[in-house]
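Q: only geometry, no sequence info:
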């Protein structure tokens, strides 16, 4: 009214917002001139697909991995390499039990041969009452001898394990006893000691 010029609001210039200060000391990528990826971009980069895109390739890779693991396990059963042995054979106490059993002579090693011989005798010898009594009598004598031998072996093995390790882990005595019932050349893992080479 007093000569003051009216200003159109659209003509007002908006002052530019101050540039956001960037702490380049904390962001080496920004310091190099590379824009810092957003948080969303970083999260997307860290994500991995739960289902592989190429199922056929995934199956082939899994099959090859299983074959390689089985191959390592077979080699370990031949060489006694602890790292690749099956879980049932791992551990220092089981290694000691294997060496102790393999170093001794066990009647149980030959029980299957005696059983096979008895089957052959029952076929060859005429089935009379006396022959049957003799054959099965020999069989039960062998079974009793194997049981007694395995019992003495397990007792001695337990004493040796306690003397060396202080205690016996569960299942180790049974593990050694079952191994003593197997023919030496068919045992897995294969024997690493000769007869008479008892572990210390």
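A: Yep, it's here. None of these values were measured; they are calculated from a predicted model.

Q: for the rest of this, base every contact and every neighbour count on C-alpha atoms.
A: Will do.

Q: now the element after the lengthiest helix in the chain, going C-ward?
A: The longest helix of the chain (DSSP state H) is helix 129-165. Using DSSP states H and E, the helix or strand that follows helix 129-165 in sequence is helix 172-180.

Q: what comes up buried for that following helix?
A: 172-173, 175-177, 179-180 (16 or more other Cα atoms under 10 Å).

Q: who's in contact with that helix?
A: By Cα atoms under 8 Å, 6 or more residues apart in numbering, the residues outside helix 172-180 that reach it are 93-94, 97-98, 101-102, 106, 108-109, 150, 153-154, 157-158, 187.

Q: which one of the residues you listed sits closest to residue 130?
A: residue 108 (26.8 Å; Cα to Cα).

Q: quick check: the closest one touching residue 181?
A: Yes - counting by Cα atoms under 8 Å, residue 108 touches residue 181, with 4.1 Å between them.

Q: who has more neighbours, the two?
A: Shown here are residue 108 and residue 181; by other Cα atoms under 10 Å, residue 108 has more neighbours (24 against 20).

Q: quick one: the helices in this structure?
A: Under DSSP H, the chain gives helices at 28-31, 39-46, 55-79, 92-103, 111-124, 129-165, 172-180.

Q: ok, which of these comes nearest residue 193?
A: Of those, nearest to residue 193 by Cα to Cα is helix 92-103, at 6.2 Å.

Q: distance check, the nearest residue to residue 84 once chain neighbours are set aside against residue 90.
A: Leaving aside its sequence neighbours, residue 84 sits nearest to residue 73 (Cα to Cα, 6 or more residues apart in numbering; 5.3 Å). In this view, residue 73 and residue 90 are 12 Å apart by Cα to Cα, to the nearest Å.

Q: putting a second one here so we can go through both:
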């Protein structure tokens, strides 16, 4: 008989693979039981509600992550597609006067409550000038955006693009969802497909 000495290494029964699953393959009986458990239909209303709540939680978690990272798979349908991604990047890459709106509105409000007639008029002037500048900024955004969309996406539907861009530009940059993926002044890629 052949006897192994203690100095000889034991050969492993299954070789370890790099990147392997790290656990044994389940038996057929275990796999079928697991499949039945996954396919088990909830019987009571309480079980149905728990299953729906769980799936909603997973979906909303994925959507929140997508809003931060810009992952197209889990974004809402209004934010999907290369045209919408280009619009987001186009709006985010330019300086918008909306960034100055909140401080200017605070100044006009303080001037309005100062009590002096001259200060109230100055506050009103600041307020109306701010609104006028924002309207002009949105008009200029619309003109440039339509030109860029026609150049980059010829023949593709751009319905609702102007409203989408205007609504995004009216939000302060740190509040925009999906989060901005480009910095102000950054050059945009030529293709978005």
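A: Now that the structure is in, tell me what you want to look at. Every value quoted in this text rests on a predicted model; they were computed, and no experiment measured them.

Q: give me the stretch of the first structure that stretch 95-109 of the second structure matches.
A: With TM-score structural alignment applied, stretch 95-109 of the second structure matches the range 105-119 in the first structure.

Q: oh sorry, the question was meant for stretch 55-63 of the second structure
A: Using TM-score structural alignment, stretch 55-63 of the second structure pairs with 65-73 in the first structure.

Q: average distance between that stretch and the second structure?
A: Mean deviation of stretch 65-73 of the first structure relative to the second structure after superposition (mean Cα distance after the TM-score superposition for the first structure): 0.5 Å.

Q: any idea how far the aligned residue in the second structure for residue 135 of the first structure is from residue 136 of the second structure?
A: Under the alignment (TM-score structural alignment), residue 135 of the first structure maps onto residue 123 of the second structure. According to Cα to Cα, residue 123 of the second structure and residue 136 of the second structure sit 20 Å apart.

Q: for residue 119 of the second structure, what are its contacts?
A: By Cα under 8 Å, 6+ apart, the contact set of residue 119 of the second structure is 111-112.

Q: okay, now residue 132 of the first structure: neighbour count?
A: Counted with other Cα under 10 Å, residue 132 of the first structure comes out at 16.

Q: how close does the closest residue to it other than its chain neighbours sit to residue 134 of the first structure?
A: With Cα to Cα, 6+ apart as the criterion, residue 132 of the first structure has its nearest non-adjacent residue at 7.4 Å, and that residue is residue 122. From residue 122 of the first structure across to residue 134 of the first structure, the span is 10 Å (Cα to Cα).

Q: tell me who's in contact with residue 146 of the second structure.
A: residue 162.

Q: and if we set it to 10 Å?
A: 152, 158, 161-162 (Cα atoms under 10 Å, 6 or more residues apart in numbering).

Q: the buried residues of helix 172-180 of the first structure into JSON lines, with extra columns for distance to residue 57 of the first structure?
A: What follows is these, written out as JSON lines (distance: Cα to Cα, whole Å):
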{"residue": "172", "distance to residue 57 of the first structure": "42"}
{"residue": "173", "distance to residue 57 of the first structure": "45"}
{"residue": "175", "distance to residue 57 of the first structure": "41"}
{"residue": "176", "distance to residue 57 of the first structure": "43"}
{"residue": "177", "distance to residue 57 of the first structure": "45"}
{"residue": "179", "distance to residue 57 of the first structure": "41"}
{"residue": "180", "distance to residue 57 of the first structure": "45"}
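
Q: among those residues, which one sits closest to residue 192 of the first structure?
A: So of the buried residues of helix 172-180 of the first structure, ranked by how close each gets to residue 192 of the first structure (Cα to Cα), first place is residue 179, at 13.6 Å.

Q: show me what the closest one aligns to in the second structure.
A: Using TM-score structural alignment, the partner of residue 179 of the first structure in the second structure is residue 168.

Q: what's the answer for residue 165 of the first structure, then?
A: So, by TM-score structural alignment, residue 165 of the first structure is matched to residue 153.

Q: outside of stretch 74-93 of the first structure, which residues touch it?
A: In contact with stretch 74-93 of the first structure (Cα under 10 Å, 6+ apart) are residues 68-73, 94-95, 98-99, 161-162, 164-165, 167-169, 171-173, 175-176, 187-192.

Q: again, only using 6 Å
A: With contact meaning Cα atoms under 6 Å, 6 or more residues apart in numbering, stretch 74-93 of the first structure is reached by 73, 188-190.

Q: what's the answer for stretch 180-193 of the second structure, then?
A: Taking Cα under 6 Å, 6+ apart as the rule, stretch 180-193 of the second structure contacts 82, 93-94.

Q: all good on my end, thank you.
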